[in-house]
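Q: this one's sequence-less:
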């Protein structure tokens, strides 16, 4: 089944509703689906649980979503950086809940959600506060923590291009979380810089098969200014 091709970012995110768990791709500002997030900012939704590598940078993208009071909980690896002032303010005011997850564990929890795995044991965080309340086990003399999969309602992902079947290729850092996030949600929404004809992408370089993509919106990359 081919994905829906939305006419705008606003149309692409129209399905997001109050209380949804939204997985947002990118690695900090790199690869973040900024236009999709900006469109979500315009919607009257709140109480979102957001899964991302961090908790927003500066005043744009995810940071703006937090500043607008639309995020009730963050699940991330790096919540605090030198320019994460919007998250800092919301967290200190008790307006947003935080679940810190080590980066490798975060990726594996999302992958497990997409693969239908019920959980996995990892040595990461064993014996630390992050393991409190979780099942632990000693295997071959080494301590492990049982981690649960992460699944969501919607993923907002940025890719480089899509064909008519929703097959995706990525550019650099956008590939870090985008592919696994598409598999772990009910509805994957992807913004791409270019939509090409079906068959124009070499099957050997397709990273996310179109079967995992539900909505595609084409948002051309801004032109690079020419030097004088």
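A: Structure received. What you see is a predicted model; the values in this text were computed from it and never measured.
Q: please make it C-alpha for all contacts and neighbour counts, starting now.
A: Will do.
Q: can you show me the strands along this protein?
A: Residue ranges of the strands in the chain, as given by DSSP state E, are 4-6, 21-24, 48-51, 71-76, 97-100, 120-122, 136-139, 142-147, 152-162, 168-169, 185-195, 215-218.
Q: could you dump the ones you listed to CSV with mean neighbour count?
A: Converted to CSV, the strands of the chain look like this (neighbours: other CA atoms under 10 Å):
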stretch, mean neighbour count
strand 4-6, 18
strand 21-24, 26
strand 48-51, 24
strand 71-76, 22
strand 97-100, 14
strand 120-122, 17
strand 136-139, 14
strand 142-147, 18
strand 152-162, 26
strand 168-169, 26
strand 185-195, 23
strand 215-218, 24
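Q: got another one to weigh against that:
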């Protein structure tokens, strides 16, 4: 039952070429940076990533993106990552954009064994009707577009069918965890982390504080969804970026 792995490198060693990953975090909050860096050093290519956004320039998933390791991204936000926008528009990476709430529910559904669900988000738009650019050609033309999705009416309201998401692996970060894989997330880091963890067939969690056993009332994600736990050093746990620093004069 002890799921603690001695190092981040050991925890991601079997993530191979072409693997699919669900990765927690939002902006710079709750991003599993230590696991991402270990994966960068391991060197697999052709990764398919499911995450709200693909990190920032030089940070988070942006490290893998800039190294050419990511082939496809399913997310809801390109954001301020210039490398992400450049690679997408230049045809170097395929991107499936989806509404943020829909992405969250697709991950949760996959983790719960639900293959698909209906939602009103996106009805009447390219999300449902298809034609969204997934991949561009180097000359700027659209090479691959999204297919149309099934739309069905319930009680006079139209809904679009969305597929649940499961991935080969998931990488998440938690404030506290125990040896059984139970996790507790702090404040804003409880964003996509629990959902990403649910979607992964093998989920790896880096934790800022490792305890023998969490109190049941503290648990945000039960250990049944987590297969490996990596304890961070104090320096790794304290290393948290600030996306936009503001000061009061």
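A: Nice, I can see it. Computed from a predicted structure; not experimentally measured.
Q: list the TM-score for the superposed pair.
A: Overlay of the two chains. TM-score (TM-score structural alignment, normalised by the length of structure 1): 0.92; 220 aligned residues with a CA RMSD of 1.5 Å.
Q: and the residue nearest the centre of structure 1?
A: Closest residue to the average C-alpha location of structure 1: residue 24 at 2.3 Å, with CA atoms, centre = their mean.
Q: how much space between residue 25 of structure 2 and residue 3 of structure 2?
A: When distance is defined by CA to CA, to the nearest Å, residue 25 of structure 2 is 22 Å away from residue 3 of structure 2.
Q: more neighbours: these two, which one.
A: Neighbours per residue, other CA atoms under 10 Å: of residue 25 of structure 2 and residue 3, the larger number sits with residue 25, 28 against 18.
Q: for the nearest residue to the more buried one once chain neighbours are set aside, give its distance to residue 174 of structure 2.
A: For residue 25 of structure 2, ignoring the flanking residues on the chain, the nearest one in space by CA to CA, 6 or more residues apart in numbering is residue 31 at 4.3 Å. Residue 31 of structure 2 is 9 Å from residue 174 of structure 2, where distance means CA to CA.
Q: what is in contact with these two at once?
A: Taking CA atoms under 8 Å, 6 or more residues apart in numbering as the criterion, residue 31 of structure 2 and residue 174 both touch residue 189.
Q: biggest helix in structure 1 by residues?
A: Using DSSP state H, we find that the single longest helix of structure 1 is helix 103-115.
Q: that one maps to which residues in structure 2?
A: Under TM-score structural alignment, helix 103-115 of structure 1 corresponds to residues 100-112 of structure 2.
Q: how about stretch 184-192 of structure 1?
A: Taking TM-score structural alignment as the measure, structure 2 aligns residues 199-207 with stretch 184-192 of structure 1.
Q: from residue 55 of structure 1, how far off is the counterpart of residue 83 of structure 2 in structure 1?
A: Under the alignment defined by TM-score structural alignment, residue 83 of structure 2 is paired with residue 86 of structure 1. Distance of residue 86 of structure 1 to residue 55 of structure 1, computed by CA to CA: 9 Å.
Q: okay, the two: which has more neighbours?
A: With neighbours defined as other CA under 10 Å, residue 86 of structure 1 and residue 55 compare such that residue 55 has more, 26 against 22.
Q: just give me the neighbour total for the closest residue in space to the more buried one that isn't next to it in sequence.
A: In this structure, residue 55 of structure 1 finds its nearest non-sequential neighbour in residue 79, 4.7 Å apart by CA to CA, 6+ apart. For residue 79 of structure 1, the count of nearby residues is 21 (other CA under 10 Å).
Q: please name the residues that touch residue 79 of structure 1.
A: 54, 55, 56, 87, 100 are the contacts of residue 79 of structure 1 under CA under 8 Å, 6+ apart.
Q: now it: how far from residue 174 of structure 1?
A: Relative to residue 174 of structure 1, residue 79 of structure 1 is positioned 19 Å away (CA to CA).
Q: ditto for residue 166 of structure 1
A: Going from residue 166 of structure 1 to residue 174 of structure 1 by CA to CA gives 16 Å.
Q: more crowded one of the two?
A: Using other CA under 10 Å as the criterion, residue 166 of structure 1 and residue 174 rank with residue 166 on top: 26 against 22.
Q: now whichever residue in structure 2 pairs up with the more buried one, nearest residue through space, not along the chain?
A: Under the alignment (TM-score structural alignment), residue 166 of structure 1 maps onto residue 181 of structure 2. Setting aside the residues directly before and after it, residue 181 of structure 2 is nearest to residue 223 in space (CA to CA, 6+ apart), at 4.0 Å.
Q: what do we get in structure 1 for that neighbour?
A: In structure 1, residue 223 of structure 2 lines up with residue 210, judged by TM-score structural alignment.
Q: residues contacting that match?
A: 2, 3, 165, 166, 167, 168.
Q: residues in contact with the fourth one?
A: The contact partners of residue 166 of structure 1, taken as CA under 8 Å, 6+ apart, are 2, 3, 209, 210, 211, 213, 214, 216.
Q: thinking residue 98 of structure 1 is in contact with residue 77, fair?
A: No: counting by CA atoms under 8 Å, residue 98 of structure 1 does not reach residue 77; the two are 10.0 Å apart.
Q: list the contacts for residue 38 of structure 2?
A: Counted by CA under 8 Å, 6+ apart, residue 38 of structure 2 has contacts 8, 9, 12.
Q: what does residue 212 of structure 1 give?
A: Residues in contact with residue 212 of structure 1 (CA under 8 Å, 6+ apart) are 182, 183, 188.
Q: at 10 Å what do you get?
A: 3, 114, 166-168, 179-189 (CA atoms under 10 Å, 6 or more residues apart in numbering).
Q: look up how far residue 222 of structure 1 lies from it.
A: Residue 212 of structure 1 is 27 Å from residue 222 of structure 1, by CA to CA.
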